[in-house]
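Participant: sequence first, predicted model second:
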Amino acid sequence: MQTAIRKLKTVLVLLCAVLTGTAGVCAAQGLPDLAGRTVHAVTGNDYRPLNFIDPQTGNGIGFEYDAVNEICRRLNCTVQWHVTSWDTMISAVRGGQYDVGMDGITINDERRKQVEFTEPYLTSEQFMLVRADEQRFADAQTFRADERLLIGSQPGTTNFYVAVYDVLDGDEANPRIKLFETFGPAVQALIHGDVDMVLMDASSTRGYIGARPGKLKVVGGPLGSEQFGFIMTPGSDFVEPFNAAIGSMKKDGTLDALSRRWFYEYR
C-alpha cells in the first residue's frame, strides 16, 4: 500500500511539472522540491523544550528538531544535524559553516545585519521562573526593589536584555545578573538557591516546570513578546523554500501540534 501511495505521489508531481512547465515546484502540498539536497542544521541542545538531550537515549530532541525534520520532509531535503555553542552559532551560520541555525533565536534588527531570518515559527513572551516556594516578590517591580535578589541569565540572549532593561536598571554590568553559558545551569542554580529568578519564554518555562514537578513556578505577567526564526547565511537559497514550508505548517496546524507535544504533553 505504501509503495502504491509513493508511486501515485510521484506521478502527480511529474504531471504537475508537465502542466506548469516549471521544474522543482510540484513537491508535496505544492511546495518547492529541493531534490534531496543536504541541509546542514546546527543547534545548541541547551534550550528545553526547543532543543535538548533526551536523557533516555542521549539524542537531541525538541520542537526545533521536529520542525526542521518536517520542513525537509515537505521540501524533499535531508537534514544533517550539528551542535555548537550559542556564542559561536550566529557567526558560524553567517560564514556558511552551517545552512540553518536554531536555538530559540529572537528575530531583531541587530541580528538581521548578520544573518537572514526565516518567517517566525514561534511567538513567545518572557516570564519570571522562580522556585516553587518563592514568596518575596511577585512581579518585576518588587524584584527590582530588593537588591539582594539575583537573576540567572545567558549572555547575548533576549532573556539577558529583558533582565537588564525590563527588570533592572539598564546597566548590562549589573552585578545582580549572574551569567551562565547555557540555560540548564542557570535553572539548576535557581533550584539550588544560587540565584532567585531566571527569565524565559513561556514555552521553555512550561518545559522546565513539567520536567521538575513541585520545584518551579512562574510569577507575574509577561515582560515582553518575541518571535523566533531560523537563521541562515545571507543570500541563502534555502530561505524561500523554508518560508513556504513554515507557512504550510502554520496553515495545516502542524506547528500548533508541535507546540502541544513539546510545551504541554512532553514529560
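Facilitator: Received the coordinates, thanks.
Participant: please count neighbours and contacts with C-alpha atoms only from this point.
Facilitator: Fine.
Participant: report how many residues lie close to residue 140.
Facilitator: Neighbours of residue 140 under the rule other Cα atoms under 10 Å: 19.
Participant: no wait, residue 141
Facilitator: Around residue 141 there are 13 residues (other Cα under 10 Å).
Participant: so how far is the helix or strand harbouring it from its chain's centroid?
Facilitator: Assigned by DSSP states H and E, residue 141 belongs to helix 140-145. Centre-to-centre, helix 140-145 and its host chain are 28 Å apart (Cα atoms, centre = their mean, to the nearest Å).
Participant: so which residues make contact with the next helix or strand after that helix?
Facilitator: Counting by DSSP H and E, the element after helix 140-145 in chain order, helix or strand, is strand 151-153. Outside strand 151-153, the residues that touch it by Cα atoms under 8 Å, 6 or more residues apart in numbering are 159-160, 163, 176-180, 183, 186-187, 189-190, 195-199.
Participant: with stretch 201-209 instead?
Facilitator: 47-50, 124-127, 129, 215-218, 262-264, 266-267.
Participant: just the buried subset of those residues, written out for ChimeraX, thanks.
Facilitator: Applying 16 or more other Cα atoms under 10 Å to the contacts of stretch 201-209, the buried members can be selected in ChimeraX as follows:
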select :47,48,49,50,124,125,126,127,129,216,217,218,262,263
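Participant: quick one on the thing from earlier: from the contacts of strand 151-153, keep the buried residues only.
Facilitator: 159-160, 163, 176-179, 183, 186-187, 189-190, 195-199.
Participant: now, which of the residues you listed lie within strands?
Facilitator: Using DSSP state E, 177-179, 197-199 are the members of the buried ones among the contacts of strand 151-153 that sit in strands.
Participant: nearest to residue 57, of those residues?
Facilitator: residue 198 (27.6 Å; Cα to Cα).
Participant: contacts only, for residue 259.
Facilitator: Counted by Cα under 8 Å, 6+ apart, residue 259 has contacts residue 63.
Participant: and residue 59, by the same measure?
Facilitator: Neighbouring residues of residue 59 by Cα under 8 Å, 6+ apart: residue 53.
Participant: if I look at it, how far off is residue 48?
Facilitator: 13 Å (Cα to Cα, to the nearest Å).
Participant: now the strands for this structure?
Facilitator: Using DSSP E, the strands of the chain run over residues 37-43, 52-53, 60-61, 77-83, 100-101, 116-117, 122-131, 151-153, 177-179, 197-201, 216-219, 225-228, 231-232.
Participant: tabulate the ones you listed (CSV), appending distance to residue 3.
Facilitator: Below are those laid out as CSV (distance: least, Cα to Cα, whole Å):
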stretch, distance to residue 3
strand 37-43, 23
strand 52-53, 34
strand 60-61, 29
strand 77-83, 20
strand 100-101, 32
strand 116-117, 37
strand 122-131, 35
strand 151-153, 51
strand 177-179, 53
strand 197-201, 43
strand 216-219, 49
strand 225-228, 37
strand 231-232, 35
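Participant: and the comparison structure, right after this:
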Amino acid sequence: MKKTAFAALALAFAASGALAQDVVRMGSEGAYPPYNFINDATGELDGYERELGDELCRRAELNCEWVINDWDTIIPNLVSGNYDTIMAGMSITEARQEVIAFTQNYLLPEPSAFIALAGTDESVRDTGVIAAQSNTIQAGMVAEGDGDLLEFPTPDETISALRNGEADAVLADKAFLAPYVADSNGELVFLGDDVLLGGGIGVGVRQSDDALRETLDRVIADMKADGSLNAMIEKWFGADHPQF
C-alpha cells in the first residue's frame, strides 16, 4: 500500500483541553468477539473496544459516533476519511505504521493460537492448509511459512472452512478462538503452543492527525495508571488475560 499525503483535519485543542472537532468517527469491524461484535439483542456494536472507545471519548470530552466497516478495507477507508479512528483488534506492526499511526497499546501482545478438529496431527501447523482472516498478522505469519494460506474476509468463515474440511487448522487470536473450542463439545481443540505476534493493539489514526492521537494516548495512559483499563480487560477477556 502506497504512502499517501492527506489533507489535515481541523483538529486543535480548545481552551478546556478537549479536542475541537464536531464529531470523531470511530471505525470498527463488529465481527470479532470479544473485541467488537454486533449485539444480537440490540443490533448495536458491543464488546471491549466499544466500551473502551466510549470511555476514551467521555474522558477526552469528544463527541464520538461509531462506523462499521469490513476488515479488508478498514485501513484504506480510514485513510480516505470515512472515519477518524480504527478500534478493531488491530495489532501494531511496522508495516501498518508505514500507512497509519497508532496510539500506545490498549491491549498487550496477546497469544495467537491454532485450532483444528480433534485428532489432527500437530504437524499441520507447519505444512498444512491454514485458514486465517485476510490482512491480519496471523495471515502474514502463515504466508511466511511452509504451509498453505487460505484467507477469508471474516473470522467466522475461517471456522467454517475448518469444519467443512477446506482447511486443516485456523490461526487467530486465542481470545477469539477460545469460545469456539469451549462450545464445540470436543470437536475443536487447540493445536500446539500459543504464538506471540505484533506489538499489542492500539487505536489507529491517520498519520496527519497528531492532536487526536495525542489526546487518545493521554487518556489510555490515564486508564492504565488508575487501573480502569485492567478492570475492563478482565471483564471482557477474563482474569488470566495479560494486563498492564
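Facilitator: Great, that's in hand. Quantities reported herein were computed from a predicted structural model and do not represent experimental measurements.
Participant: just give the TM-score of the two.
Facilitator: Remark: TM-score between the superposed chains equals 0.81 [TM-score structural alignment, normalised by the length of structure 2]; 223 aligned residues with a Cα RMSD of 2.3 Å.
Participant: if we can go back for a sec, tell me which of the strands of structure 1 sits nearest to residue 138 of structure 1.
Facilitator: Using Cα to Cα, these put strand 216-219 closest to residue 138 of structure 1, at 5.5 Å.
Participant: in terms of secondary structure, what does the closest one contact?
Facilitator: Judged by 3 or more Cα pairs under 8 Å, 6 or more residues apart in numbering; DSSP states H and E, strand 216-219 of structure 1 is in contact with strand 122-131, helix 202-211.
Participant: the last one vs structure 2, mean deviation?
Facilitator: Superposing on structure 2 and averaging over aligned pairs (mean Cα distance after the TM-score superposition for structure 1), helix 202-211 of structure 1 comes out at 3.4 Å.
Participant: start to end distance for stretch 106-114 of structure 2?
Facilitator: Stretch 106-114 of structure 2: ends 24 Å apart by Cα to Cα.
Participant: map residue 229 of structure 2 onto structure 1.
Facilitator: Matched by TM-score structural alignment, residue 229 of structure 2 corresponds to residue 255 in structure 1.
Participant: grab the most central residue of structure 2 for me.
Facilitator: Geometric centre of structure 2, nearest residue: residue 89, 0.8 Å, by Cα atoms, centre = their mean.
Participant: the aligned residue in structure 1 for it and residue 124 of structure 1, how far apart?
Facilitator: Under the alignment (TM-score structural alignment), residue 89 of structure 2 pairs with residue 104 of structure 1. Going from residue 104 of structure 1 to residue 124 of structure 1 by Cα to Cα gives 10 Å.
Participant: spit out the residues that contact the two alike.
Facilitator: Jointly contacting residue 104 of structure 1 and residue 124 under the rule Cα under 8 Å, 6+ apart are residue 228.
Participant: got the contact list for the closest residue to residue 108 of structure 2 other than its chain neighbours?
Facilitator: Counting by Cα to Cα, 6 or more residues apart in numbering, the nearest residue to residue 108 of structure 2 once its immediate chain neighbours are dropped is residue 200, at 4.4 Å. With contacts defined as Cα under 8 Å, 6+ apart, residue 200 of structure 2 is in contact with 91-92, 105-110.
Participant: let's see 10 Å
Facilitator: By Cα atoms under 10 Å, 6 or more residues apart in numbering, residue 200 of structure 2 lies in contact with 89-93, 104-110.
Participant: save the residues you listed as JSON lines, and put in distance to residue 222 of structure 2 too.
Facilitator: Below are these laid out as JSON lines (distance: Cα to Cα, whole Å):
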{"residue": "89", "distance to residue 222 of structure 2": "21"}
{"residue": "90", "distance to residue 222 of structure 2": "21"}
{"residue": "91", "distance to residue 222 of structure 2": "21"}
{"residue": "92", "distance to residue 222 of structure 2": "20"}
{"residue": "93", "distance to residue 222 of structure 2": "24"}
{"residue": "104", "distance to residue 222 of structure 2": "12"}
{"residue": "105", "distance to residue 222 of structure 2": "13"}
{"residue": "106", "distance to residue 222 of structure 2": "11"}
{"residue": "107", "distance to residue 222 of structure 2": "14"}
{"residue": "108", "distance to residue 222 of structure 2": "16"}
{"residue": "109", "distance to residue 222 of structure 2": "20"}
{"residue": "110", "distance to residue 222 of structure 2": "21"}
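Participant: which one of those is nearest to residue 127 of structure 2?
Facilitator: Nearest to residue 127 of structure 2 among the contacts of residue 200 of structure 2, with distances taken as Cα to Cα, is residue 110, at 24.0 Å.
Participant: how many neighbouring residues does the nearest residue to that closest one once chain neighbours are set aside have?
Facilitator: Ranked by Cα to Cα, 6+ apart and with sequence neighbours excluded, the top spatial neighbour of residue 110 of structure 2 is residue 196, at 6.1 Å. As a burial measure, residue 196 of structure 2 scores 14 neighbours (other Cα under 10 Å).
Participant: now check structure 1 for the residue matching residue 196 of structure 2.
Facilitator: Here residue 196 of structure 2 is matched to residue 224 in structure 1, going by TM-score structural alignment.
Participant: my guess is its match contacts residue 162, does it?
Facilitator: Yes - using Cα atoms under 10 Å, residue 224 of structure 1 is in contact with residue 162, at 7.8 Å.
Participant: shared neighbours, those two?
Facilitator: Common neighbours of residue 224 of structure 1 and residue 162 (Cα under 10 Å, 6+ apart) are 126-127.
Participant: in contact with residue 195 of structure 2, which residues are there?
Facilitator: 110-114, 138, 171-174.
Participant: ignore what I typed, I meant residue 70 of structure 1.
Facilitator: If you count contacts by Cα under 10 Å, 6+ apart, residue 70 of structure 1 has them with 64, 76-77, 79, 245-246, 249, 254-255.
Participant: go ahead and confirm residue 182 of structure 2 touches residue 115.
Facilitator: No - contact between residue 182 of structure 2 and residue 115 fails when scored by Cα under 10 Å: they sit 11.5 Å apart.
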